[in-house]
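**Q** sequence unavailable; structure follows:
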């Protein structure tokens, strides 16, 4: 059976692990915990291929506890009960270390089965997840664990792992591999900090290399083509998807068109055109808003064009919308105003309308004041007349505050003018 390259070169010591210096360097928290020999319940959180499973295995190998490994995608409640059944037996007398990969796939009942044994120390849990544990893991389990976040591996460190991968492939195939100068760096930069992806790419590139009398020749062009094809996908349901969309919106909000174009390109490279379109429409209303009201009209036109064109041509109107929004003046005044109004609806419900706004013209016998008494603004100068529009309980509320941009200040000046003239 073929063993993937990533498993063949999996580190056996902490010093061999690439990346995660913030956790594993000398004196860092996780390193100290592991070296103490007293392993608490832990949850490793981070993207795929950054060393969570590797570090958990190194910890397991360093203890005298009985090790059990389960995967949340395939383990059942019966599997958990089998682990728990060893508590108090001869095989579990030194404690049981359960390594649970992909814990986010366990339901609440499955996670609760472990709590009692975690509390009394009979089971030590090391769980890993690619999703935010504060959303994906049961709160009671998190409260009994320490969460460590694993980061994508920096390219300069990942490049060392890529070089090791090529050396391992040479030994495995018994052939010399001739690499162009930029191959290792290209793979390291193109794999998004994912060691497993990088190793899979190394294996794919070697198998696709040109076989000559002197060995296997790997060109920069081959590395670029296969790295791009194998590594530009991502799971639209995981944290990376939402991180990309968040980074896009925050870059536009911060008026950095270059960063916004970068994150847009990453989303489009993953063929996620729909998410980009939806987020740009939100940004036009939330972050540009009334500072440039035409922005949402232009963005909608760009989005419609992109959806009709499809990729790759869709990138052109999308880029136009991104640059427009990033370089436009910004205002979130309408966004803040509707949030304040929604908060009052949540608090006060649906109080009665002022009588003169109701869509009825006759009062019942019980009415203290008869007649609608609505004043038609178009019958007055500047098409304005003072009257109450909000319900009585909210009549003095102010939800909208004019922004400081030129567009809203012009509207504020007009409002002040008609109010002043209404008093004369």
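**A** That came through fine. Just so you know, these numbers come straight off a predicted model, no measurement behind them. Numbering: from 1, shown residues only.
**Q** please make it C-alpha for all contacts and neighbour counts, starting now.
**A** Fine.
**Q** what sits closest to residue 128 if chain neighbours are left out?
**A** Closest residue to residue 128 in three dimensions, ignoring its sequence neighbours and counting by C-alpha to C-alpha, 6 or more residues apart in numbering: residue 44, at 4.5 Å.
**Q** next: residue 104.
**A** Sequence neighbours aside, residue 136 is the residue nearest to residue 104 in space, at 5.2 Å (criterion: C-alpha to C-alpha, 6+ apart).
**Q** quick check: that neighbour vs residue 107, distance?
**A** Per C-alpha to C-alpha, to the nearest Å, residue 136 is found 9 Å from residue 107.
**Q** another one to put next to it:
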């Protein structure tokens, strides 16, 4: 399904739309040396082939993983022969970051003289992986992961294309199944197409004409959950213990703990469950609870039985009597939901790290305001990706230390809302 022309290419509109850099270069059939930096499956290799094709150049493709100076020398000799015929040579090097310094140095004079037009593809930051002299002789273009709607175009094209795709199978796909493939692909066209192909194969084997969610889940998921179905009482007892801690009943918690210890339960398993409870059910209402739960586990490991059991009992009583809040638990659940729904959203430029000159030129860190330079070490500033602006996950309770956190967070959120309002009015 690799596109045969630029018209078929999907994505990277910021480079290929009319008036954009690649579009303008190709209109004049001018191709400078390029470094294509982007995530897997965004079209780097395909774009390199199409650029060479549009420029009418001789195209040579190698991988830095399997090639070395010997292969480069052969390519240079062939490029000289092509030049005598009036033909330019575009050398595409996949995973160029894998070339060592000597291999990159070998390319320099041939790129500089124009014998070779280099197009390097990398998933790594070229500021760190490509030597400065080579980087200065090439234009770095940043490619983006494909948007969900772009992945959708590719999937439907593959499903309907009878010559290159799956069209001969006559399959349809449920909307829910399509969206699941898109989500799991996270902007990687290769992953999406591989998932569709496997789901289609499963459908064909089962005699189905529609790819449903069950088939897609089978195609993209690789993990299986194991569960000891013979240990019901084990799970009943630990459930009773945890619910007693959550329900603020220290007496019941001690009873269920004693039952488990008497039955030969691993004390460290009980300790780990208390650590879970400290974060899930107490959280920032009493941050000390997590420290005490962890300390109890360490104390048992140091003392063993029977003295170590007293440390576990002390922690259990403390947790049961502590103020309760599941605000952090709920906040993480909401955040995970957004991650699942929206996939890998890009980090806003102003809060990206910018240790190299290239990254600064690309706008990394531009406009960032350092909190410690402002009164109270707080400055209204957006930290979310654009699609999630204004999201709130953490809503502290009025219990324990969270009451103070709630007051503090309310002040900060109000300052941020007022700042947004002023900018929109101004």
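**A** Perfect, thanks for sending it. This one's a predicted model, so the numbers in the text were calculated from it and none came from an experiment.
**Q** after superposition, what is the TM-score?
**A** Superposed pair, TM-score by TM-score structural alignment, normalised by the length of the first structure: 0.52. Supporting alignment: 250 aligned residues with a C-alpha RMSD of 3.7 Å.
**Q** ok, now which ones touch the residue nearest to residue 128 of the first structure?
**A** Residue 44 of the first structure is in contact with 52, 126, 127, 128, 129, 147, 148, 149, 150, counting by C-alpha atoms under 8 Å, 6 or more residues apart in numbering.
**Q** now for it: what does it line up with in the second structure?
**A** Counting by TM-score structural alignment, residue 44 of the first structure corresponds to residue 36 in the second structure.
**Q** looking at the second structure, which of the contacts of residue 44 of the first structure still make contact?
**A** Contacts conserved in the second structure for these, using both residues aligned by TM-score structural alignment, their matches' C-alpha atoms under 8 Å: 52, 126, 127, 128, 129, 147, 148, 149, 150.
**Q** now, which of those residues sits nearest residue 239 of the first structure?
**A** residue 129 (10.8 Å; C-alpha to C-alpha).
**Q** what is the burial count for the closest one?
**A** Residue 129 of the first structure has 24 neighbours, counted by other C-alpha atoms under 10 Å.
**Q** alignment lookup: it to the second structure.
**A** Checking TM-score structural alignment: residue 129 of the first structure goes with residue 122.
**Q** mind listing the strands for the second structure?
**A** Ranges of strands in the second structure, per DSSP state E, are 34-37, 58-63, 89-94, 116-122, 139-142, 172-173, 210-211.
**Q** switch those strands over to CSV; also include distance to residue 153 of the second structure.
**A** Shown next, in CSV, are the strands of the second structure (distance: least, C-alpha to C-alpha, whole Å):
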stretch, distance to residue 153 of the second structure
strand 34-37, 23
strand 58-63, 27
strand 89-94, 25
strand 116-122, 24
strand 139-142, 22
strand 172-173, 13
strand 210-211, 17
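**Q** out of these, nearest to residue 267 of the second structure?
**A** Smallest distance to residue 267 of the second structure across the strands of the second structure (C-alpha to C-alpha): 48.0 Å, for strand 210-211.
**Q** residue range for the closest one in the first structure?
**A** Mapping strand 210-211 of the second structure onto the first structure (TM-score structural alignment) gives residues 217-218.
**Q** so who does the aligned residue in the first structure for residue 155 of the second structure touch?
**A** In the first structure, the residue matched to residue 155 of the second structure (TM-score structural alignment) is residue 162. Shown in contact with residue 162 of the first structure (C-alpha under 8 Å, 6+ apart): 184, 187, 188, 198, 199, 202.
**Q** any idea how far the match of residue 44 of the first structure lies from residue 143 of the second structure?
**A** 7 Å.
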